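Peer 1: got a predicted structure plus its sequence, pasted below:
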Amino acid sequence: MQGLQGFLRPILVIAPAFGLVLGFGMRFAGSGQRSGMVWALATLPVLVALLIEIVVSLRRGDVGLDIVAALSMTGALAFGEYLAAVVVALMYAGGQYLESFAERRANREMTALLARVPRVAIRHRNGRLEEVGLEAIAPGDCLLVRQGDVVPVDGLVDSGVAILDQSALTGESIPVRKKASEPVMSGVTNAGDAFDLTATRRAAESTYAGVVRLIEAAQRSKAPMARLADRYAMAFLALTVALAGGAWLWSGDPIRALAVLVIATPCPLILAVPVAIVSGVSRAAKAGVLVKGGRALEGLTRVTGLVIDKTGTLTHGQARLVEILPVAAMSSDRILQLAASLDQASKHVIAQALVAEARDRGLDLLPPTEVVEIPGEGLEGIVDGRRVAVGGVRYVSQRVPRIAQTVSENRRPSGAVIVAVAVDGEEAGILILADPLRMEAARVIDTLRRLGIARIVLATGDRREVAQAVTVGLHLDEVHAELTPDRKIAIVQDEKRYGPVMMIGDGVNDAPALAAADVGVAMGARGAAASAEAADVVLLVDQLDKLPAAVLAARRSRHIALQSVYAGLGLSVIGMIAAGLGLLTPVQGALIQEAIDVAVILNALRALWGPEPS
């Protein structure tokens, strides 16, 4: 019944449940002769829906355990065993509803695919600004890109300076500065003041649209995993038919065959697996991890390789102050206080990072006055009666020439940003900002290796020297840098030679690779909507160490599901043999199957609890 619309599933559970209660009520009221008709009518909706699904599945070449349930319901109705029929219908519909509930629970918090894609743009036309749809933009159009806007199409900076956050596409956590006539990719974010862009491509031909197409292609090419229950379908179906047919031929009594079919209805599979899945999904959700259903949960148990992004995944994805180098007789906190106080007047992303750092350190920020800013270069003003200049080395060295030499004499980390500070015409200090490794990164990688992830590689769009510097000390097998989205897909496909692959990322550029991996994991707290939608698993909190907990929960859930399946099927086979020998009637078989169902459900619920990874 997987192909049925979601709104039909509750009806298919309610019908046999209501019919079962109504039939017993009629018996107690003295109208027992009509109870069989009520049970039969209550069974029919489930049986019809099941037969439709079986036909659709057979056309696709899929053979599942649904056939056993259909045979038992059909046989029970044919031989007048209506109570057995409605019990089987209720158990089957309930199990299917539980399975769909697991997926609905996982997906309800997802945003629409590519929610950050701009739908409109601001275009200059005849001396005025007009809002137009992306499809109306043609090469040569001049567009206004406001602060915070996502660039809608590929183009060239028309005039001025553009400060762009390219982390979603390239993995570079530090904003880049683009001058007039320099190219800009669609999908990047304007982190500075508004600027004009001359379109060079239509929206459908731009970089961001290409990433979208890669995501869609990767999702189409990704082979779906079979349901855990269906893996046992052929063997169990053959055993059931053999025992039922043998019982009929040996005894000449078709009721014995029906009793075998009823007790063979694979409710331990139909119920235990989805209950364990729901429990595993809930367990992972408590740890801050959203697992999108049973296929994703089972995928987590099978992966042996990991491809991991750098920016926003191994690192925080934002520039942070990592060091202060005082030059004059001024304390580090005083330098930061003066610089951050002045930066309150700037919207630049680096300025805001310094302001945030000062506040985190509990420094009192003073109001700046007489502020003059050159966008993308730096700013100058009065703070606490002192003239302060903060900005790039070139900007500050125009006021204090010695600062350039001081910077050259101090080594900076690869990929770091240098902010120079001058006070009253004298050099004061140097602030170094970088995107540092997460504190938990090394521990998470080591924990995943203990959980069976044998091969771990880095795949980033950032520069090679930055990637190599950041990952020093991590137990990685390979480091791949300066990758485009299609190259990330190639890395994922290549790693599949060693076994099922998990990919972790957060940006738009990671989304195609997430879709192509056996299991895609997105950093959903701060990552792009595209990566969250393309992924199978989403970390809802900005902590990488939540992933081992999800892997452990998935493996425990699968172990408990298989345990329930083996125990339930073993008991079912014993009951089938007893039914074939004439020791059980169809109704007794249905009741025994009910007891087995309760046992496997209670066992499957143990997946809600479990140990934390060490």
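Peer 2: The structure has been received and is ready for your questions. Everything quoted here is computed from the prediction, not taken from an experiment. Residues are numbered from 1 along each chain as shown.
Peer 1: okay, CA-based contacts and neighbour counts for the rest of this
Peer 2: Noted.
Peer 1: distance of residue 534 from residue 28?
Peer 2: According to Cα to Cα, to the nearest Å, residue 534 stands 55 Å off from residue 28.
Peer 1: more neighbours: those two, which one.
Peer 2: A count of neighbours by other Cα atoms under 10 Å puts residue 534 above the other of residue 534 and residue 28, at 26 against 11.
Peer 1: burial of the closest residue to the more buried one other than its chain neighbours, as a residue count?
Peer 2: Nearest residue to residue 534, sequence neighbours excluded (Cα to Cα, 6 or more residues apart in numbering): residue 515, at 5.1 Å. Residue 515 sits with 27 neighbouring residues when counted by other Cα under 10 Å.
Peer 1: likewise the one 3 residues further on?
Peer 2: Other residues within reach of residue 518 by the criterion other Cα under 10 Å amount to 29.
Peer 1: what about the longest strand in the chain?
Peer 2: strand 426-434 (DSSP state E).
Peer 1: return the distance of the helix or strand following that strand from the chain's centre.
Peer 2: Sequence order places helix 441-450 as the next helix or strand after strand 426-434, per DSSP states H and E. On the basis of Cα atoms, centre = their mean, to the nearest Å, helix 441-450 sits 20 Å off its chain's mean C-alpha point.
Peer 1: can you give me the strands in the stretch 251-400 of the chain?
Peer 2: According to DSSP state E, counting those that start in this stretch, the stretch 251-400 of the chain carries its strands in the segments 289-291, 305-308, 320-326, 369-374, 378-383, 386-391.
Peer 1: out of those strands, which is the most enclosed?
Peer 2: Among those, strand 289-291 has the highest mean neighbour count (mean count of other Cα atoms under 10 Å), at a mean of 29.
Peer 1: this is the other structure I want to compare:
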Amino acid sequence: MSGAIAFLRSGQGLLVVAIAVALAAGLVLSALGRPELATFAYRAGTAAVLATLVVSIIASLRRGQFGLDIVAALAMAGALAVGENLAAAVVALMYAGGQALESYADGRAKREMTALLARAPRTAVRHRGAELETVDIEVIRPGDRLMIRRGDVLPVDGTIAGGRALIDTAAVTGESLPRHVADGAPVMSGTTNVGDVFTLLATRPASESTYAGIVRLVRDAIEGRAPMARLADRFALGFLAATVILAVAAWAISGDPVRAVAVLVVATPCPLILAVPVAIVAGLSRAAGRGVLVKGGGALEALARVRVIVLDKTGTLTHGEARLADIEVFEGFDPDEVLRLAASLDQASPHVVARALIAAATERGLALATPEAATEAPGEGVDGIVEGRRVRVGGRAYVLSALADGQTAPMRPLPAGVGVVVSVAVDGRLAGRILLADGIRDGTEALLARLRGLGMRRIVLATGDRADIAEAVAGGLGFDEIHAGLTPEGKIAVIAAARASGPVLMVGDGVNDAPALVAADVGIAMGVRGAAASAEAADAVLLSDSLDGLADGIAIAKRARQIALQSVVAGIALSVAGMLAAAAGYLPPLQGALLQEAIDVAVILNALRALR
């Protein structure tokens, strides 16, 4: 009901109602034998629509925009001039209704994207000593403690403080199921608390948080215009000229001006001016719903045409963080115990490797002890007491320096793909070493196969990592090329070489990937954990920490472009056929008007298929 009221209050809604009332009144008056009053009703209603259209055309011409609405204006004016008043009223109603339908279709296509904007929180509940206060999110600063109630959208990025939380990330990442987040773990703004009340410790101001960045990207995407839509505008003059020439020729050959009006009436501009933007915006909306935020129609069309994909490794093909690969122990030591002691001591260190050991121990359900007398040698390791035992964790040289006299550590070859080795000594004895690697994301092999099925001619790995690690991680996945040890300039060179096989898509996540994302025909950034620079440089952002959305985004882009082209080809073909029939005298103005709008409605509804 509220949507209907809003429609009636809008300018388009009032115009549709006005011409519909005028047309209905004219038909009733004609049936009652009052043709002069019926003619007045038809002409008055048409004049209202025509006046609005002329004002719009003049405004467009002043902006240097030449649109196809001129054809509709000529059709109405011509029908009034030759006395085809009913046909003029039908054209006016269908034109006004078509504009309203376009507005509805465009709004429906943008619904999922604008929903992100509508969900943006404006206020938050902040702890102030023992009291609570409601504040605008703009005043929130890192370190503030916020109360997040059930159903609240997280206003800023932060960490869980005190207990666990149940978070629904669907609006941001597309994940269908809520997930439990442990105490101290990071959470993103824009996600929703679907569990009990918890405290959020803000780590970023609202303006720099994940959701604020997504909102900015959404606005950019909504405002973007597709090249095909601009192409339609450039064809406007040619289409108008062809229509006028055919209309004048029909009049000159037959001597009947009504034939010229019929040609103008049936010449529908909607397949170009409506179908393309509706299909493209529908594709943008559909992609956003699958966690792929494309920055505008131009980027979506470019994504549909890519034939080569260049993937970064760290953080893109892999998780971007060290994970436990294996534990090698010496006689007398148990693997889980070595990991537990090392992780317990590493609780005293903020190092990224320390966090990896703690996470591995937690995943195995190992109970960590509190370290005592812990001292850290920056860049080397940590030494301290765990449950009364002297433990040293770190690099090989650092740990060997704590061994008893005469004790040695055999050098064993590292397994393929291992990037970090952590040595562990307990009570002056070498206990073992913990091997860490950055493994590939689950489902990567299936993803690459799906990309092949979407028409990718070449899939290339480009990484700054060592060649042996790159080969170990990706050697069996079927990449056409693997380039390792690359600088940012090196990645740009790889993209330039790959362009010989077709338009290139680059996927990356780090600051060092930003130049390559710009150099590629289409750049896609990993937006959840990726660097802000890469997200800004990219044409699209994957909102989930997964590559699954990559294939979805390409498939959606291809389908949206295909549907847009289908609508244009079918609509123009039907319009040309109708124009020729009208020129030959087989299609009077009234029937031509009805045919025109049937085509318009059909192409718009076809364009909306891109939402599915």
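Peer 2: Structure's in. What do you need? Bear in mind the structure is a predicted one, so any value in this text is a computation, not a measurement.
Peer 1: on that earlier part again, can you put the strands of the stretch 251-400 of the first structure in CSV and add distance to residue 14 of the first structure?
Peer 2: Converted to CSV, the strands of the stretch 251-400 of the first structure look like this (distance: least, Cα to Cα, whole Å):
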stretch, distance to residue 14 of the first structure
strand 289-291, 28
strand 305-308, 44
strand 320-326, 56
strand 369-374, 68
strand 378-383, 68
strand 386-391, 68
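Peer 1: got a list of what the corresponding residue of the second structure for residue 552 of the first structure touches?
Peer 2: Counting by TM-score structural alignment, residue 552 of the first structure corresponds to residue 555 in the second structure. Residues in contact with residue 555 of the second structure, defined by Cα atoms under 8 Å, 6 or more residues apart in numbering, are 304, 454.
Peer 1: what's the helix or strand for residue 555 of the second structure?
Peer 2: Element membership for residue 555 of the second structure (DSSP H and E) is helix 548-583.
Peer 1: buried sites along that helix?
Peer 2: Residues 548-568, 571-572, 574-576, 578-583 are the ones in helix 548-583 of the second structure that count as buried (16 or more other Cα atoms under 10 Å).
Peer 1: what's the first helix or strand after that helix?
Peer 2: For helix 548-583 of the second structure, the following helix or strand on the C-terminal side (DSSP H and E) is helix 589-607.
Peer 1: point out the other helices and strands that that following helix packs with.
Peer 2: Applying 3 or more Cα pairs under 8 Å, 6 or more residues apart in numbering; DSSP states H and E, one finds that helix 589-607 of the second structure contacts helix 85-109, helix 257-266, helix 276-289, helix 548-583.
Peer 1: residue contacts, residue 457 of the first structure?
Peer 2: Residue 457 of the first structure makes contact with 306, 307, 308, 476, 477, 478, 479, 480, according to Cα under 8 Å, 6+ apart.
Peer 1: one more time with 6 Å, if that's ok
Peer 2: 307, 476, 477, 478, 479 (Cα atoms under 6 Å, 6 or more residues apart in numbering).
Peer 1: buried subset of those residues?
Peer 2: Among the contacts of residue 457 of the first structure, those buried by neighbour count (16+ other Cα under 10 Å) are 307, 476, 479.
Peer 1: closest one to residue 590 of the first structure out of these, please.
Peer 2: Here the nearest of those to residue 590 of the first structure, counting by Cα to Cα, is residue 307; it sits at 48.4 Å.
Peer 1: leaving out sequence neighbours, find the closest residue to residue 159 of the second structure.
Peer 2: Nearest residue to residue 159 of the second structure in three dimensions, chain neighbours excluded: residue 186, at 4.2 Å (Cα to Cα, 6+ apart).
Peer 1: same deal with residue 467 of the first structure?
Peer 2: residue 481 is the one closest to residue 467 of the first structure (Cα to Cα, 6+ apart), at 6.6 Å.
Peer 1: only the buried residues of the longest strand of the first structure, if you could.
Peer 2: By 16+ other Cα under 10 Å, the buried positions in strand 426-434 of the first structure come out as 426, 427, 428, 429, 430, 431, 432, 433, 434.
Peer 1: which residue is the nearest non-sequential neighbour of the aligned partner of residue 569 of the first structure in the second structure?
Peer 2: Under the alignment (TM-score structural alignment), residue 569 of the first structure maps onto residue 572 of the second structure. Leaving aside its sequence neighbours, residue 572 of the second structure sits nearest to residue 271 (Cα to Cα, 6+ apart; 6.5 Å).
Peer 1: which residue in the first structure aligns with that neighbour?
Peer 2: Matched by TM-score structural alignment, residue 271 of the second structure corresponds to residue 268 in the first structure.
Peer 1: ok, its match touching residue 566?
Peer 2: No - using Cα atoms under 6 Å, residue 268 of the first structure makes no contact with residue 566, being 8.6 Å away.
Peer 1: now the aligned residue in the second structure for residue 606 of the first structure: how far from residue 290 of the second structure?
Peer 2: Using TM-score structural alignment as the criterion, residue 606 of the first structure maps onto residue 609 of the second structure. Counting by Cα to Cα, the gap from residue 609 of the second structure to residue 290 of the second structure is 16 Å.
Peer 1: no more questions from me, cheers.
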